[in-house]
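Chemist: I'd like to go over a predicted model; first the sequence, then the structure.
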Amino acid sequence: MTSSPELDGKQLYQRLLRFVLPYWRIFLVSIISMALVAATEPAFPALLKPLLDGSFVKKDPGMMRLIPLLLIGLFILRGIATFTSSYAISWVANKVVMDLRCLMFGKLVALPTHYYDDNSSGVLMSKVTYDVSQVTNAATNVITIVVRDSLSIAGLLGWLLYLNWRLTLVALIVVPAIAFVIRSFSGRLRNMSRGAQQAMGHITHVLEETIECHKVVKIFGGQEYEARRFQEAANQVRRFNIKQAIAASATVPLVQLIAAIALAVIIYIATMQSASDQTTVGGFVSFITAMLMLLAPLKRLTGVSESLQRGLAAAESVFNLIDEEAETDKGTISLPRAQGALEFRDLGFTYGRSERMALNSISLAIRPGETVALVGQSGSGKTTLANLIPRFYTPTSGQILLDGYDIQTIRLADLRSNTALVSQDVVLFNDSVSANIAYGRQSGATEAEIVAAAEAAHAMEFIREMPEGIHTQIGENGVRLSGGQRQRLAIARAILKNAPVLILDEATSALDTESERHVQAALETLMQGRTTIVIAHRLSTIEKADRIVVLQKGHIAEIGSHSELLAKDGIYANLHRIQFSQEKPHET
């Protein structure tokens, strides 16, 4: 598994802004509107000087009529500019989030199977739903504050310098102290944000497991245990958020204290100047108003560090997923329709960093149209061998050949289009019956083709009884269907795909006798003319297989037909005797 090298804040931010670039026109409208809002900030204290000096001191009637009109016009302009800025920046922010989510989802469906083995689905869902939403703070909201408030501060400082440059210099002395406070807390805020996002991934993981396994939780009385797990996860999120709040909360009052000290000094000096007639009443009030108006943008600018660091920590999480290496497809050979000849040559496989070989020196040739059953105890390597055929994993050593071509050299899309899979863990989608049968590349199938596949899978007998037939919604993972019905829909999906290589992974192991009879009949239809790998626990279901391969601890222990292996009186015969002795009393 690879991930992106750790980026510093500047690199992360630059990369994030590249996602804003496609919408630069709307973004520019927002920036211009922000600049307009910022430009009106010093206009208000600037109007106070002629208002006070002209109306109250000099009693100028023209100024008395003009200033109120200018104030109304000023706030109308501010309102229009504020609305335009907020709408435009929100539009850009939501587009960036949507683009990132789509990019993350695109990467998720392209990631290799081992990535899902190493990462819980709850953590991945948290990245796509929670982490990416935090990115908007860094991508757009921060820019809003920085641009608008920086310009506001610049405008107000300009007015202050114009009114009284000596007093303004006193105000500027505090800038280095404020910068030091912000810098001191930034690193801690980012670390706390990163920890909070990881903790949120854990809370999503616990939540997802509890929802999916709610029946097990109830039947085994695991409510208190799961509640404790959730409370611990939620408490971890709370602790990170509190630490983050402490760092953020400490920044603002410290900055405000420094600013207040500077303001107190300025007011004292200004009153001294006023006493010596160095400033007018209007000038003094205008100066103090501008100084007070500086506090709000200054406060937002100092608080922006929290949003920025949270957004950068989220961006780090998002880009780590986006930068994950997708499934490698170095295949160049196009194979539209295979004959179905499979060969395993000295095949070996190890999971991750495990030292134990899941498969070791597997050599086996399967003819086109032949049915080969894989049997053996749990952990013998049956499912692992089947998972290597569609390249869910890459062999550690050896080769798998399809029609004489190493499957690593066949284009991945072509390899998988020639393979169909039906397992005991049926996966159905919260959609209609027809959409589940005609899934993926088969989505263009006609209704007649879908019905024909369902008929061949013995599924139409229960589909016809549904309220809307093949257009009936089946719920999440087919929750409204029985196990046998779900299995037959999976078989109908495989029939419609019409792939020359078929993998049946314990396809009837979890069914009752009646459902198994229907499913077995559907499987016999599906297997006709196809190279079939059958993984079976119940040996009675594979007695008609052309050959039976017995696996033991990753090795091939025996090969032969059902009768040959019984006559050999080896591992298979022993497994058969054990199962027969267990099933006979049950049948009686």
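Modeler: Okay, I see it.
Chemist: please count neighbours and contacts with C-alpha atoms only from this point.
Modeler: Fine.
Chemist: what is the burial count for residue 583?
Modeler: Residue neighbour count, defined by other C-alpha atoms under 10 Å, stands at 12 for residue 583.
Chemist: let's bring in a second model and compare:
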Amino acid sequence: MSDKIVPTGASTYLRLLKYVRRYWLAFVVSIFGLVLHSFAEVAFVDLLGYITDTVGTLTSAGAAETQPVAMPQTGMTAMFAEALLGDLLVEKTWLVIPFFLVVISVLRGVGYLIGSYGLAYVSNYLVHALRVDIFEKYLQLPFEFFDRSMSGHLVSVVTFNVQQVTQASTKALKTLLQQGSLVLGLMSYLFYVNWKLTLFFLAVMPFVALVVSVVSKRFRTISTRIQSAMGDVTHVTQEVVNGYQEVRMFGGMESERERIQLASQSNRRQNMKMALTEGISNPLVMLLVSLAFAGITSFMLSPAILETMSTGSFITFLVASGMLIKPIRQIT
């Protein structure tokens, strides 16, 4: 007797991607929207540094009314401002800063709308396609297959498993694309601001990857058990509903109560294991990242580092490194 082959997460995703190819245009557009949303997040951090440097320049100038003061030249916002608006004086930032605030907010909103709606479009069509294909497969399978299979499990595959697998895969894909692109954008920006400080985060990444690997395997195991337990619940319920007369005539109510108790308890236990695993893994990942963030903050306050960074660069580095904690936690 051959052992049952359990598909890995990668093989499952590859099989689902075959269905996604039918809706590749909506999928590509949704990716573009999610990346645009992440780009706007990074742009807002840079704009914050630009505002800080501008306020600092105005404060230190003292006699700004009679003495021309140049705009800040550090950061991507300063480069875009100079390219789009020319060599403006710092007194005219009343036009520059609100302009970029509005543009970034619009890009962020449009990107989120395109990304979320596009993935929802693909996800719902994916559920529809899988259900139709599985149902078509049921129509062609031999009698022996149905004789040795529990009807509740077969029904649960179409009504529950397809929905759960697709939603989980789509949610994971959305998180990977949106938060992954945000992590890449923030890391690139941190290298742009100060590459030496960024190495602190890279030092902790192997430990985070180890935790993610262990947790992912645990999640897959528990998810399989949850689907099996849900199939048992469906099977027992369907048998009682379809054969309620036989159950009452032959006094089978007590045995059916025990069966549904066992099946439902099994499903409850697996869900609690899932909740416990998630509750332990997320704080552990956040602790590792927070330790790296604390080390960076301590190192940044040294005089040698402060001399090489403007006030705006200092603030943006702190904000960007702090923003990394949430997407890293969500990716895990």
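Modeler: In hand now; what should we look at? Model, not experiment: these values are computed from the prediction.
Chemist: please state their TM-score.
Modeler: Laid over one another, the chains give 0.85 as their TM-score (TM-score structural alignment, normalised by the length of the second structure), with 302 aligned residues with a C-alpha RMSD of 2.2 Å.
Chemist: strands of the stretch 401-550 of the first structure, start to end?
Modeler: Taking DSSP state E, counting those that start in this stretch, the strands of the stretch 401-550 of the first structure run over residues 405-406, 419-423, 501-505, 531-535, 547-552.
Chemist: can I get those strands in a markdown table with mean neighbour count?
Modeler: Shown next, in a markdown table, are the strands of the stretch 401-550 of the first structure (neighbours: other C-alpha atoms under 10 Å):
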| stretch | mean neighbour count |
| --- | --- |
| strand 405-406 | 16 |
| strand 419-423 | 21 |
| strand 501-505 | 25 |
| strand 531-535 | 26 |
| strand 547-552 | 22 |
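Chemist: which one of these lies closest to residue 174 of the first structure?
Modeler: Ranking these by proximity to residue 174 of the first structure (C-alpha to C-alpha) places strand 419-423 first, at 69.3 Å.
Chemist: now do the contacts for residue 190 of the second structure.
Modeler: 197-198, 317, 320-321 (C-alpha atoms under 8 Å, 6 or more residues apart in numbering).
Chemist: now with 10 Å?
Modeler: 184, 196-199, 201, 313, 316-318, 320-321 (C-alpha atoms under 10 Å, 6 or more residues apart in numbering).
Chemist: out of the strands of the stretch 401-550 of the first structure, which is closest to residue 122 of the first structure?
Modeler: So among those, strand 419-423 is nearest, using C-alpha to C-alpha, at 23.6 Å.
Chemist: before we move on, back to that, adding distance to residue 490 of the first structure, write the strands of the stretch 401-550 of the first structure out as CSV.
Modeler: Formatted as CSV, those follow (distance: least, C-alpha to C-alpha, whole Å):
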stretch, distance to residue 490 of the first structure
strand 405-406, 28
strand 419-423, 6
strand 501-505, 11
strand 531-535, 15
strand 547-552, 24
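Chemist: figure out which of those is closest to residue 236 of the first structure.
Modeler: Nearest of these (C-alpha to C-alpha): strand 419-423, 38.2 Å.
Chemist: to residue 486 of the first structure, which of the strands of the stretch 401-550 of the first structure lies closest?
Modeler: Comparing the strands of the stretch 401-550 of the first structure by C-alpha to C-alpha, strand 419-423 comes nearest, at 10.9 Å.
Chemist: the closest one aligns to what range in the second structure?
Modeler: Against the second structure, there is no aligned range for strand 419-423 of the first structure (TM-score structural alignment).
Chemist: quick one: list the elements packing against that strand.
Modeler: With contacts taken as 3 or more C-alpha pairs under 10 Å, 6 or more residues apart in numbering; DSSP states H and E, strand 419-423 of the first structure sits against helix 483-497, strand 501-505, strand 531-535.
Chemist: pull up the aligned stretch in the second structure for the first one.
Modeler: On the basis of TM-score structural alignment, helix 483-497 of the first structure is assigned to no residues in the second structure.
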